[in-house]
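Novice: Take this sequence and fold it.
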Amino acid sequence: MTSPFRLGGDLAIDRIGFGAMRLPQNNPGEPARDAESGRAVLRRAVDLGVNHIDTADFYRSEDHSVRANTLIREALAPYPYDLVIATKVGPIFGPGGPRQATPAELRLQVEANLQSLGLDRLDLVYLRIGRNEPPHGESLAERFEALAALREEGLIRHLGISNVDLGHLTEARTIAPVVAVQNNFHITNRDETAVLDACAQDGIAFVPFFPLGGGRADTDDPGLVKVAGRHGATVYQIALAWLLALSPVTLAIPGTGSAAHLEENLAARWISLTEEDLADLA
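Specialist: As a prediction, the model looks like this:
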């Protein structure tokens, strides 16, 4: 099993956490999930040692009947002393499509997360920009400054950035400490390796969203299939184990609304990949 990662130097978290995006609804256009099933998955995750949950106030079913933050509060509050809840702000979803929040709107989003989670301070808040590909050349300074001010007020403990390139990371770090970066990265999409390397150099957590490809990873990859067979594991477990083996700063946050899938994902933390395995996965 991997050693805990010290997020921001002070929060010890297991390197496999839980992503809450799929709790309210599995995929766009599908019905809302059963709320009690979501609460049961969250309680089971904590029972199995998860102490890092990644969420957002905008993680909700399309009919707004089921919301991830509400499920987290109902299932887990009062929260375990060592539970770290990370959330993200930035996107606003409206009739005209998604847009980026203004600095003033970011405060409202932070306050909405505090209220829906029932917290006085958020452990980690990511500024999320763009959609699933980093918007190169776009400054995040004004928006990150707004979050840095909220950190100074005591509403946020640590700051992160999401869906960013190296330029964004450099820019953000001139404003306030960055303890985590969350980008699209998985075993069959390694485009963000340069950002991962920069994070590793300075001990910044690198937290892939879509760690299993968001349903789009090539699970027929011969290397994945070969290594999975060698370990008697699923290709998804090997994909998670590979992320953890790649660098000591990588954290995995696979999400699911299924207790069985949750247990399968968490079992990946017991898989130790050999040099032969890593060569096959290269």
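
Novice: alpha carbons only for contacts and neighbour counts from here, please
Specialist: Will do.

Novice: quick one, strands of the chain?
Specialist: 5-7, 11-13, 18-19, 52-54, 84-89, 91-94, 97-100, 122-128, 156-162, 180-182, 205-206 (DSSP state E).

Novice: Kindly reformat those as a markdown table containing distance to Leu224.
Specialist: Listed next are the strands of the chain as a markdown table, based on distance: least, C-alpha to C-alpha, whole Å:
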| stretch | distance to Leu224 |
| --- | --- |
| strand 5-7 | 26 |
| strand 11-13 | 27 |
| strand 18-19 | 22 |
| strand 52-54 | 26 |
| strand 84-89 | 30 |
| strand 91-94 | 34 |
| strand 97-100 | 35 |
| strand 122-128 | 30 |
| strand 156-162 | 27 |
| strand 180-182 | 24 |
| strand 205-206 | 22 |
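
Novice: could those go into CSV alongside mean neighbour count and distance to Ala260?
Specialist: Shown next, in CSV, are the strands of the chain (neighbours: other C-alpha atoms under 10 Å; distance: least, C-alpha to C-alpha, whole Å):
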stretch, mean neighbour count, distance to Ala260
strand 5-7, 19, 25
strand 11-13, 18, 22
strand 18-19, 24, 14
strand 52-54, 24, 18
strand 84-89, 24, 22
strand 91-94, 14, 31
strand 97-100, 13, 33
strand 122-128, 24, 28
strand 156-162, 24, 29
strand 180-182, 25, 26
strand 205-206, 26, 26
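
Novice: what's the neighbour count on Pro4?
Specialist: 14 (other C-alpha atoms under 10 Å).

Novice: Leaving out chain neighbours, which residue sits closest to it?
Specialist: Excluding the flanking residues, the one nearest Pro4 by C-alpha to C-alpha, 6 or more residues apart in numbering is Asp14, at 4.7 Å.

Novice: same deal with Glu133?
Specialist: With C-alpha to C-alpha, 6+ apart, the residue lying closest to Glu133 is Asn163, at 6.3 Å.

Novice: right, and the one you found touches His136 too?
Specialist: No - between Asn163 and His136 there is no contact under C-alpha atoms under 8 Å: 10.0 Å.

Novice: To check against the first, give me the structure of this:
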Amino acid sequence: MTSTGSSSSSRATGSGTPRPGGAAPLAGRTVSRIGYGAMQLERLRSDRAAAVALVRRAVDRGVDHLDTAQFYGDGFVNGIIREALGPSDDVVVVSKVGADSDPGGPRPLRPAQRPEELRASVEDNLRSLGTDRIAVVNLRRLDAGPGLRAEGDQRVDLDDQLAELTRLRDEGKIGAIGLSSVTPDGLRRALPAGVVCVQNAYSVVSRDDEDMLALCSAEGIAWVPYFPLGGAFPALPKVVDEPAVRTVAAALGVTPAQVGLAWLLHHAPNVLLIPGTADPGHLDANLAVGGIALDASSLAALDAVRSRSADVRL
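Specialist: So this is what the prediction gives:
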């Protein structure tokens, strides 16, 4: 399912298919700059064959970076990935911990920040993915970004969490450590642990983390934005509503969503995209973003967009 071998400079997958968006490093590997975020596969719960086919479609088109989590569909999404990928697929599967599914609770997720919970989540991911090693595991912190917040005994010191993930890495159960929804101070504290990627909410209209992106660039850390088009929560601004984005899209004959993703690829070389979808046509549109060229005037107009992000919680 996943390889943790040495990096390759090839700009194509093992099958010779070009990598969408080109190639960039992640955890000692070379991966497609446009990957696939698997969260929306849960929408295909009633059609398992369609979900498996969608993952295969992405991989067959050169995607070799999949982002998932055990708490996506309470293991359903991991099961789809396990079924879709075969032993010969050289795909980097990245998962995350820090929350657990809570189907009977007031929210679909509950915090799971304690070190023993992080370990249990890694074990759950290993079982549902059917592997003995996960290439990268992201720690989803709950003190920044949209979504859950940690309270009570779920307020855990970052150093204690990193110590547990480091033990799991030393045991060979995970290949590398990433961070999700991390603050600038948290990232700096975590650097000695060997962080390989950061997943924060970030888009052309939500750029409060620009300094953190620059730090990641300097440290050779992949920047993997989630909500790259905004709008996942009511208070989050939507990239497709931004006038500058719509103007550039009209001039190029592409969609505003494609422009928003293309800007991210142009903005920094260490950006890796993981747009998600449950629709094959939408998947193809996302992968086509790698072929969109933004000229100097278009980039200047998009760079001038002011961040309109807001602190959003579930």
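
Novice: tm score of chain vs chain?
Specialist: Once the chains are laid over each other, their TM-score by TM-score structural alignment, normalised by the length of the first structure reads 0.90; 270 aligned residues with a C-alpha RMSD of 2.1 Å.

Novice: contacting residues around the residue nearest to Pro4 of the first structure?
Specialist: 2-5, 49-52 (C-alpha atoms under 8 Å, 6 or more residues apart in numbering).

Novice: ok so, going back, neighbour-wise, which of Asn163 and His136 of the first structure wins?
Specialist: Neighbour count, other C-alpha under 10 Å: between Asn163 of the first structure and His136, Asn163 has more, with 22 against 12.

Novice: Which position in the second structure pairs with that one?
Specialist: Per TM-score structural alignment, the equivalent position to Asn163 of the first structure in the second structure is Ser181.

Novice: And Phe206 of the first structure, by the same measure?
Specialist: Under the alignment (TM-score structural alignment), Phe206 of the first structure pairs with Trp223 in the second structure.

Novice: Report the spatially nearest residue to its match, omitting neighbours in sequence.
Specialist: Closest residue in space to Trp223 of the second structure, ignoring its immediate chain neighbours: Val271 at 4.8 Å, by C-alpha to C-alpha, 6+ apart.

Novice: Now do the nearest residue to Val195 of the first structure once chain neighbours are set aside against Ala259 of the first structure, distance only.
Specialist: Sequence neighbours aside, Leu166 is the residue nearest to Val195 of the first structure in space, at 5.8 Å (criterion: C-alpha to C-alpha, 6+ apart). Using C-alpha to C-alpha, to the nearest Å, Leu166 of the first structure is found at 36 Å from Ala259 of the first structure.

Novice: next one: Gly137 of the first structure
Specialist: In terms of C-alpha to C-alpha, Gly137 of the first structure sits 41 Å off from Ala259 of the first structure.

Novice: before we move on, what about Ala148 of the first structure?
Specialist: 37 Å.

Novice: Comparing the two, which shows the higher neighbour count?
Specialist: Ala148 (21 against 17).

Novice: excluding its backbone neighbours, what's nearest the aligned partner of the more buried one in the second structure?
Specialist: Using TM-score structural alignment, the partner of Ala148 of the first structure in the second structure is Thr166. Residue nearest to Thr166 of the second structure in three dimensions, not counting chain neighbours: Ala193, with 7.3 Å by C-alpha to C-alpha, 6+ apart.

Novice: need the contact list for the one you found.
Specialist: Taking C-alpha under 8 Å, 6+ apart as the test, what Ala193 of the second structure contacts is 162, 166, 177.

Novice: from the residues you listed, which single one is nearest Ala50 of the second structure?
Specialist: Ile177 (31.4 Å; C-alpha to C-alpha).

Novice: First-to-last residue distance for stretch 178-188 of the first structure?
Specialist: End to end - C-alpha to C-alpha - stretch 178-188 of the first structure spans 26 Å.

Novice: Now do that stretch: which range of the second structure does it align onto?
Specialist: Going by TM-score structural alignment: stretch 178-188 of the first structure matches residues 195-205.

Novice: Kindly report the same for stretch 223-238 of the first structure.
Specialist: The aligned range for stretch 223-238 of the first structure is 244-259, by TM-score structural alignment.

Novice: List the buried residues in that stretch.
Specialist: 244-249, 255-259 (16 or more other C-alpha atoms under 10 Å).

Novice: Kindly report the same for stretch 245-261 of the first structure.
Specialist: 245, 248-259.

Novice: who touches it?
Specialist: Around stretch 245-261 of the first structure, the neighbours that count as contacts under C-alpha under 8 Å, 6+ apart are 5, 15-24, 26, 33, 37-38, 40-41, 44, 53-54, 199-200, 203-212, 240, 243-244, 262, 265, 272-273.

Novice: and what of stretch 198-215 of the second structure?
Specialist: Contacts of stretch 198-215 of the second structure (C-alpha under 8 Å, 6+ apart): 138, 145-146, 178-182, 184, 216, 221-230, 237-239, 242, 260, 263-264, 302-303, 305-309.

Novice: Of these, which belong to helices?
Specialist: 184, 216, 260, 263-264, 302-303 (DSSP state H).

Novice: and those as TSV, adding distance to Arg107 of the second structure and neighbour count?
Specialist: Shown next, in TSV, are these (distance: C-alpha to C-alpha, whole Å; neighbours: other C-alpha atoms under 10 Å):
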residue	distance to Arg107 of the second structure	neighbour count
Pro184	28	14
Cys216	32	22
Gly260	30	26
Trp263	34	21
Leu264	31	20
Leu302	36	23
Asp303	37	15
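
Novice: so what's the alignment partner in the first structure of Val94 of the second structure up against?
Specialist: Aligning on TM-score structural alignment places Val94 of the second structure opposite Ala86 in the first structure. Ala86 of the first structure makes contacts with 52-56, 122-126, as judged by C-alpha under 8 Å, 6+ apart.
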